[in-house]
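J.: 3D model of this:
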Amino acid sequence: MKKIPLIIGFLLIFVAFAGGNSALAAENGAGFTMEALLPDNQLDNSSFFNLKVTPDSQQELSIRFTNLEDVPLELSVSPNPAFTNKGGVIEYSDYDFPKDSSAQYTISELFSKPQTVKLKANETKDVTFQLTVPKEPFSGTILGGFYALKAADDTEASDQSISIQNRYAMVMGISLIEDTETAVSPELKLNAIKPGLDNGHTAIFANLQNIQPQAFGEMTVDAKISKQGSKQVLKETKKDAQEMAPNSNYDFAIDWKNDPIEAGDYHLSMVATSGKKVWKFEEDFTIVNQEAEKINQQAVGLPEPDYTWLYILIAVLLLLILLIVAFILGRRKRKSDEEEK
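T.: Down below sits the predicted model:
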């Protein structure tokens, strides 16, 4: 039987933030552990790097990796920035994630380059990264994590028709702060509103941006869309447990319920709540014909258009044309007959 090269990606992530034992990942099949070797400027007893740093300084940070397997393994380790993914969850999986317009610095900018770590069977090894704190002071928190991705492990199914690829990763958190006395309050901003596709389905996206260097969570977002000048709600999406990384943005998706996007003038009413913080947004936006048609053509799950009335109209027009032609030809024939007489 010819083998079908179907690859199933399975990503297990253990994030070491706010305590916890990194060895937990081994219980879930990662096959390795990572431990932060905490320096003197650690702020607390957390298992991740929670550091108070000073401007224009340098230091080395080390992570201890242990291979729990009886075979060698290879890890790609990178100092990644924290960002908010499209689901409204803080994530650390992309070293090259674009820098937010409100961010002063990112973790990737402050640390040395990613490394490839090779561990022999049951070997323990310390891996060191260089942290360079800029001369210009920063406020709030710079958040990220050392992201360790295990090299692909290909496992063939028993019928040898499917190739399954398991990917495992762990994240050791990094939190940098210079001023521990001044509290920074998060601030939410509404940016562009535009139509698009969410997993292939029609949606309206409202870009939310946390413009302050302070993470927050437990956010509820309730978004309603109506036609401009109308109070009737066309579509509404409400989501709980949303998170925002410091200085980050994401597109909040408002489900269009598998209906086609129609051109027109709309109004967005949105309320976001996190703790005692409440943000209210009222914004008009317009969808043009070309934009709507392109999205509808690419969407999945849209109902097939009903052309029945179009077919009836065409049939009526054709019949009318035939009647007119027959009438004209009939008049000409009668006229010709009269002239002959």
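
J.: okay, CA-based contacts and neighbour counts for the rest of this
T.: Will do.

J.: Over to the residue nearest the centre of the chain. Which of the three states is it?
T.: Nearest to the geometric centre of the chain sits Lys86, at 2.5 Å (Cα atoms, centre = their mean). Following DSSP: H, G, I helix; E, B strand; the rest coil, the label given to Lys86 is coil.

J.: close enough to count as contact, it and Ile254?
T.: No - between Lys86 and Ile254 there is no contact under Cα atoms under 8 Å: 11.8 Å.

J.: Correct me if wrong: Asp100 contacts Asn249.
T.: Yes - Asp100 lies in contact with Asn249 (Cα under 8 Å); the separation is 7.1 Å.

J.: Between the two, which is the more surrounded one?
T.: Just comparing Asp100 and Asn249: by other Cα atoms under 10 Å the higher neighbour count belongs to Asn249, 26 against 17.

J.: list the contacts for Pro15?
T.: I think there's a mix-up here, since residue 15 is Val and not Pro. By Cα atoms under 8 Å, 6 or more residues apart in numbering, Val15 lies in contact with Met170, Val171, Met172, Gly173.

J.: Which of these fall within strands?
T.: Of the contacts of Val15, the ones assigned to strands by DSSP state E are Met170, Val171, Met172, Gly173.

J.: Adding neighbour count, write the residues you listed out as JSON lines.
T.: Compiled in JSON lines, the ones in strands among the contacts of Val15 are given as follows (neighbours: other Cα atoms under 10 Å):
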{"residue": "Met170", "neighbour count": "26"}
{"residue": "Val171", "neighbour count": "26"}
{"residue": "Met172", "neighbour count": "23"}
{"residue": "Gly173", "neighbour count": "25"}
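
J.: Second input sequence below; structure requested for side-by-side comparison:
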Amino acid sequence: MVSQRIPIFKYLLAIIVTFGVAFFGISLAHVSASNTPDLAIAPIYSANQRAKNGIFDLTVKPNTNQTLQLKVANLSKHDQKIEIVPTTAYTSNGGTIALDRRKVPSEPSLKVKFTNLVDKKDQKKIVDVPANEVRKVSFKVHTPKEPFDGVVVGGLHVQSIDGNDVSAKKGVSLKNRFAYSMAVVLKESKKTAKGNIKLGSIKPGKVSNQIKIKSKFVNDKPAVISGLQVKTQITEKGKSKLLGQTNQEGMSMAPNSNFTFLNNWHSNQIKPGTYHLKAQFKTNDGQHWQMEKDFKVSLADATVLNDHYNPWIKSAILVMLMLLLFVIAYVWKKEYEKRHNLLS
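T.: A predicted model of the protein is given here:
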């Protein structure tokens, strides 16, 4: 560990770091409980750093060791205990790349997770950082034996777990918690990988008392998709009347990830039946996709989602299904006993 006092200009670290991260369309996931940052982080660049862009942006080779060194600055007037854990990039349901989770949504196409490349002893580090000082923290990474295509994206999630900064509000203790995620991008090939979007499952749901059609968007390639624009239209199958339309811009997707996109539904009622969703995707760098898919809304879905829904209806449906299963089992048992008696 290295200790050093922080001159005034060190306060700029929190700003400098954001530029490189924004370049890749990856958010820092900075969370705070007040307007004054208590932490700042910055990478220590190694010889294989591709550009000094505020993140770990590395060219690596198969089956090699890489040491990542991170500076953590305590900008507060009290000592802090800092927790740092490696994470794997995923796509949040808001359509942004996030680096704040240990466990990410399952995606079969994701073959190389950054968290699996980090040495076991470095899966969590607790560091004490005195007030107005800096600590250097190292993480060992071992690349896969087999070459990988595209990029592997992850992060080092840095969070204060110190409880010294406590304020009282109406008798409740509130702790200021600060968190940053330092992006890590590993690449072996000089070629720029291209993402690919697929349309997964579609089902109705309710969000904030509004009916939404939830569709899963999948990026099944090891590439970051940024500047994503999405336009969707929903109709009843075989008809042209628009029942829902959604336009959204400025989204991004992590490599080999998926997220749930909320499609608008222009009514507070939905009927059982078969519907059709048409989706158009476009990126700022000229990639585009267009796809269509049917989906069904069952009687049970409509009963639960419509405004007249009574919670007791769901219970009644469940009871009826259980009774039906009981009757089927009883009839089957009697039939089995009858045949058994005939044969005996």
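
J.: Any idea what the TM-score is?
T.: Here the TM-score for the pair of chains, by TM-score structural alignment, normalised by the length of structure 1, is 0.76; 283 aligned residues with a Cα RMSD of 2.6 Å.

J.: which position in structure 2 aligns with the residue nearest to the centre of structure 1?
T.: By TM-score structural alignment, Lys86 of structure 1 lines up with Asn93 in structure 2.

J.: what's the span of stretch 118-130 of structure 1, first residue to last?
T.: 19 Å (Cα to Cα, to the nearest Å).

J.: so who does the equivalent of Ala168 of structure 2 over in structure 1 touch?
T.: Per TM-score structural alignment, the equivalent position to Ala168 of structure 2 in structure 1 is Glu156. Listed by Cα under 8 Å, 6+ apart, the contact set of Glu156 of structure 1 reads Ile162, Ser163, Ile164.

J.: Which stretch of structure 2 is stretch 66-75 of structure 1 matched to in the alignment?
T.: Under TM-score structural alignment, the match for stretch 66-75 of structure 1 is residues 73-82.

J.: ok, residues contacting the matching stretch?
T.: Stretch 73-82 of structure 2 has contacts (Cα under 8 Å, 6+ apart) with 6, 11, 37-41, 126-135, 158-162, 164.

J.: could you pull out the helices for the stretch 51-200 of structure 2?
T.: For the stretch 51-200 of structure 2, the helices defined by DSSP state H, counting those that start in this stretch cover 114-117.

J.: now the strands: where do they sit in it?
T.: With DSSP state E, counting those that start in this stretch as the criterion, the stretch 51-200 of structure 2 has strands at 56-59, 65-74, 80-88, 90-91, 97-98, 125-129, 134-142, 151-160, 166-169, 172-175, 179-187, 197-207.

J.: Nearest to Val112 of structure 2, out of the ones you listed?
T.: Among the strands of the stretch 51-200 of structure 2, the nearest to Val112 of structure 2 by Cα to Cα is strand 151-160 (6.8 Å).

J.: how close does that closest one sit to structure 1?
T.: Mean deviation of strand 151-160 of structure 2 relative to structure 1 after superposition (mean Cα distance after the TM-score superposition for structure 1): 1.2 Å.

J.: can you list contacts of that strand?
T.: Applying Cα under 8 Å, 6+ apart, the contact partners of strand 151-160 of structure 2 are 80-89, 99-100, 112-115, 177-188, 193, 222-224, 254-255.

J.: Can you say which of those are buried?
T.: For the contacts of strand 151-160 of structure 2, a neighbour count by 16 or more other Cα atoms under 10 Å gives the buried set as 80-89, 99-100, 112-115, 177-188, 193, 222-224, 254-255.

J.: Kindly list the longest helix within structure 1.
T.: If you go by DSSP state H, structure 1 has its longest helix at helix 308-340.

J.: Return the list of helices and strands in contact with that helix.
T.: Contact here means 3 or more Cα pairs under 8 Å, 6 or more residues apart in numbering; DSSP states H and E; on that basis helix 308-340 of structure 1 packs against no helix or strand.

J.: Alignment lookup: Phe216 of structure 1 to structure 2.
T.: Counting by TM-score structural alignment, Phe216 of structure 1 lines up with Ile225 in structure 2.

J.: Check Asn249 of structure 1 too.
T.: Superposed on structure 2 with TM-score structural alignment, Asn249 of structure 1 falls opposite Asn258.
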